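Visitor: The amino acid sequence is not available; the structure is as follows:
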């Protein structure tokens, strides 16, 4: 199957994105971008959830926060950096278990680890699932504010690594989604306004996006100026 070019919806208002039922969607973005917030709003994933969420229409939603919540009572007295690897391991085990059961699946992951994208894409392909990417792009300042709001701030060095890898990921995405994840058939880039406008991710048929329209001109120009300044600073 040929893949479509990566679609850039930054500066657009998107109401709905739909995919085939036999799909896995990787929702990626740097820490603090708003991935968990988006999943909570779209799927009602409770912040206190410790198990994968399965919606009434059969969508499995996997967020690393679910694993962190499960381990918190046992390891919460230790600094999070000490048991973060266990959270990642538990999240990956749940991902592969869900892939073996079939779609539709939505996965929360930073997406900045190429080996992880490769493993998800290859395993999904072996299970007959289509892979799709939703890339939630925010400025470093927006992501930092998101970390502060959730009460968990990533240390400066690790965050800088995420930001650097994210810029490389977006640059590679311009050439096509299959370069980001083996077998990926679509990718869409959303900024914070586009993600806030999104009301549904459905799994019904061929992938399509319904737009509500463009942001006001002054908002677009303001965000473009912020993005250019951020790139210059980087």
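Guide: Sure, I can see it. The structure displayed is predicted, hence computed values, not measured ones.
Visitor: contacts, neighbours, all on C-alpha from now
Guide: Will do.
Visitor: Regarding the protein, what is its longest helix?
Guide: The single longest helix within the chain, with elements called by DSSP state H, is helix 80-101.
Visitor: And it, what does it pack against?
Guide: strand 60-62, helix 64-75, strand 105-109, helix 114-126 (3 or more Cα pairs under 8 Å, 6 or more residues apart in numbering; DSSP states H and E).
Visitor: Please identify which of those is closest to residue 220.
Guide: strand 105-109 (27.3 Å; Cα to Cα).
Visitor: Please compute how far the longest helix of the chain lies from its chain's middle.
Guide: How far helix 80-101 lies from its chain's middle: 15 Å, per Cα atoms, centre = their mean, to the nearest Å.
Visitor: Thought residue 173 was touching residue 179, still the case?
Guide: Yes. With contact defined as Cα atoms under 8 Å, residue 179 counts as touching residue 173 (6.8 Å).
Visitor: So these two - more neighbours on which side?
Guide: residue 173 (23 against 14; other Cα atoms under 10 Å).
Visitor: can you tell me which residues contact the more buried one?
Guide: For residue 173, the contact set (Cα atoms under 8 Å, 6 or more residues apart in numbering) comprises 6, 179, 180, 187.
Visitor: What residue in the chain is the furthest from its centre?
Guide: Distance from the C-alpha centroid of the chain peaks at residue 77, with 28.6 Å (Cα atoms, centre = their mean).
Visitor: Can you tell me the SS state at that one?
Guide: Recorded secondary structure, residue 77: coil (DSSP: H, G, I helix; E, B strand; the rest coil).
Visitor: Can you give me the distance of it to residue 71?
Guide: 11 Å (Cα to Cα, to the nearest Å).
Visitor: the helices in the chain, which residues?
Guide: Under DSSP H, the chain gives helices at 35-43, 64-75, 80-101, 114-126, 140-150, 156-173, 192-197, 217-233.
Visitor: Now the last one: buried residues?
Guide: Of the residues in helix 217-233, residue 223 count as buried by neighbour count, 16 or more other Cα atoms under 10 Å.
Visitor: ok, second structure coming up, stack it against the first:
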């Protein structure tokens, strides 16, 4: 795994590698070797910005309560698709006595429909990922490659205790079963990324701990 060098830490922005677009009638070239940037354990001395190519897609993943939605709302300077936003809209127009489990399938359907519309529009997008739906990352990787861009993974690496505290702070949590499922999926993905084994079609990954996430001020796209 390639750890980020001190030169990156000293700059305000960290540009991520992007693959040049191929002519429409030519076969797509092989993907370059994936790159892993580890910004953990820097005590806040990490980049203030992460910049991606204009045709790229970015996935933010981590445990429930790790701060994905908070990070996206605070830093993303582009189109963002967050399942939490979709849930909030549905919560606002459904009776308070109706359990979320009843309309959760509709929330997920609306979320993926919104994501599909954003992708069809051709915009650069930052997407919230719960971490347990590998097919979503596969879908995004294919879409990024089709448009001549790259899929990038931003992973929030926080402890289960920090994630549970985050759920308490926002006043909304997941069941113990669901959390254990997320915890297992996140741990497996983190181990793979630390070995430099990124999900299929993913061109780079950035590992963030809580300090690095708090230091970040911008997630954007060039061009």
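Guide: Nice, I can see it. Here the structure is a predicted model, which is why all the values come from computation and not from measurement.
Visitor: sorry, back to before: what does the residue farthest from the centre of the first structure correspond to in the second structure?
Guide: Aligned by TM-score structural alignment, residue 77 of the first structure pairs with residue 97 of the second structure.
Visitor: which residues sit in contact with that match?
Guide: Here residue 97 of the second structure is in contact with no residue (Cα under 8 Å, 6+ apart).
Visitor: any idea how far it lies from residue 103 of the second structure?
Guide: When residue 97 of the second structure is compared with residue 103 of the second structure (using Cα to Cα), they lie 12 Å apart.
Visitor: Turn the helices of the first structure into TSV, columns for distance to residue 11 of the first structure.
Guide: Converted to TSV, the helices of the first structure look like this (distance: least, Cα to Cα, whole Å):
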stretch	distance to residue 11 of the first structure
helix 35-43	17
helix 64-75	28
helix 80-101	31
helix 114-126	26
helix 140-150	16
helix 156-173	16
helix 192-197	7
helix 217-233	6
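Visitor: Residue 10 of the first structure: which of those is closest?
Guide: Across the helices of the first structure, residue 10 of the first structure has its closest neighbour in helix 192-197 (6.3 Å, Cα to Cα).
Visitor: For the closest one, name the packing helices and strands.
Guide: strand 12-19.
Visitor: on contacts alone, who are the packing partners of the strand it packs on?
Guide: helix 192-197, strand 200-203, strand 208-214.
Visitor: Mind doing that once more with 10 Å?
Guide: Packing partners of strand 12-19 of the first structure (3 or more Cα pairs under 10 Å, 6 or more residues apart in numbering; DSSP states H and E): strand 130-136, strand 184-190, helix 192-197, strand 200-203, strand 208-214.
Visitor: hang on, the earlier thing: what comes up buried for the longest helix of the first structure?
Guide: Buried, per 16+ other Cα under 10 Å, within helix 80-101 of the first structure: 87, 88, 90, 91, 92, 94, 95, 98, 99.
Visitor: quick one: contacts for the residue nearest the centre of the second structure?
Guide: Nearest to the geometric centre of the second structure sits residue 60, at 1.1 Å (Cα atoms, centre = their mean). Residues counted as contacts of residue 60 of the second structure (Cα atoms under 10 Å, 6 or more residues apart in numbering) are 67-69, 71-72, 82, 126-131, 152-156, 205-206.
Visitor: Repeat that for residue 233 of the first structure.
Guide: Residue 233 of the first structure touches residue 227, counting by Cα under 10 Å, 6+ apart.
Visitor: before we move on, what about residue 217 of the second structure?
Guide: Residue 217 of the second structure neighbours (Cα under 10 Å, 6+ apart): 12, 13, 47, 48, 49, 50, 71, 72, 74, 75, 76, 77.
Visitor: hmm, try it at 6 Å
Guide: 48, 49, 75 (Cα atoms under 6 Å, 6 or more residues apart in numbering).
Visitor: how much space is there between it and residue 70 of the second structure?
Guide: 12 Å.
Visitor: nearest residue to the residue nearest to the centre of the second structure other than its sequence neighbours?
Guide: residue 154 (4.7 Å; Cα to Cα, 6 or more residues apart in numbering).
Visitor: what's the answer for residue 185 of the second structure, then?
Guide: residue 132 (5.8 Å).
Visitor: Relative to residue 162 of the first structure, how far out is whichever residue in the first structure pairs up with residue 134 of the second structure?
Guide: Under the alignment by TM-score structural alignment, residue 134 of the second structure pairs with residue 114 in the first structure. Look at residue 114 of the first structure and residue 162 of the first structure: by Cα to Cα, they are 12 Å apart.
Visitor: what does residue 87 of the first structure give?
Guide: 17 Å.
Visitor: First-to-last residue distance for stretch 114-129 of the second structure?
Guide: 14 Å.
Visitor: what's in contact with it?
Guide: Residues outside stretch 114-129 of the second structure that contact it (Cα under 6 Å, 6+ apart): 55, 56, 57, 58, 59, 60, 61, 79, 80, 81, 82.
Visitor: For the second one, which residues are in contact?
Guide: Applying Cα under 6 Å, 6+ apart to residue 56 of the second structure gives the contacts 124, 149, 150, 151.
Visitor: What's it aligned with over in the first structure?
Guide: In the first structure, residue 56 of the second structure lands on residue 23 (TM-score structural alignment).
Visitor: got it, and residue 220 of the second structure?
Guide: Match for residue 220 of the second structure (TM-score structural alignment): residue 202.
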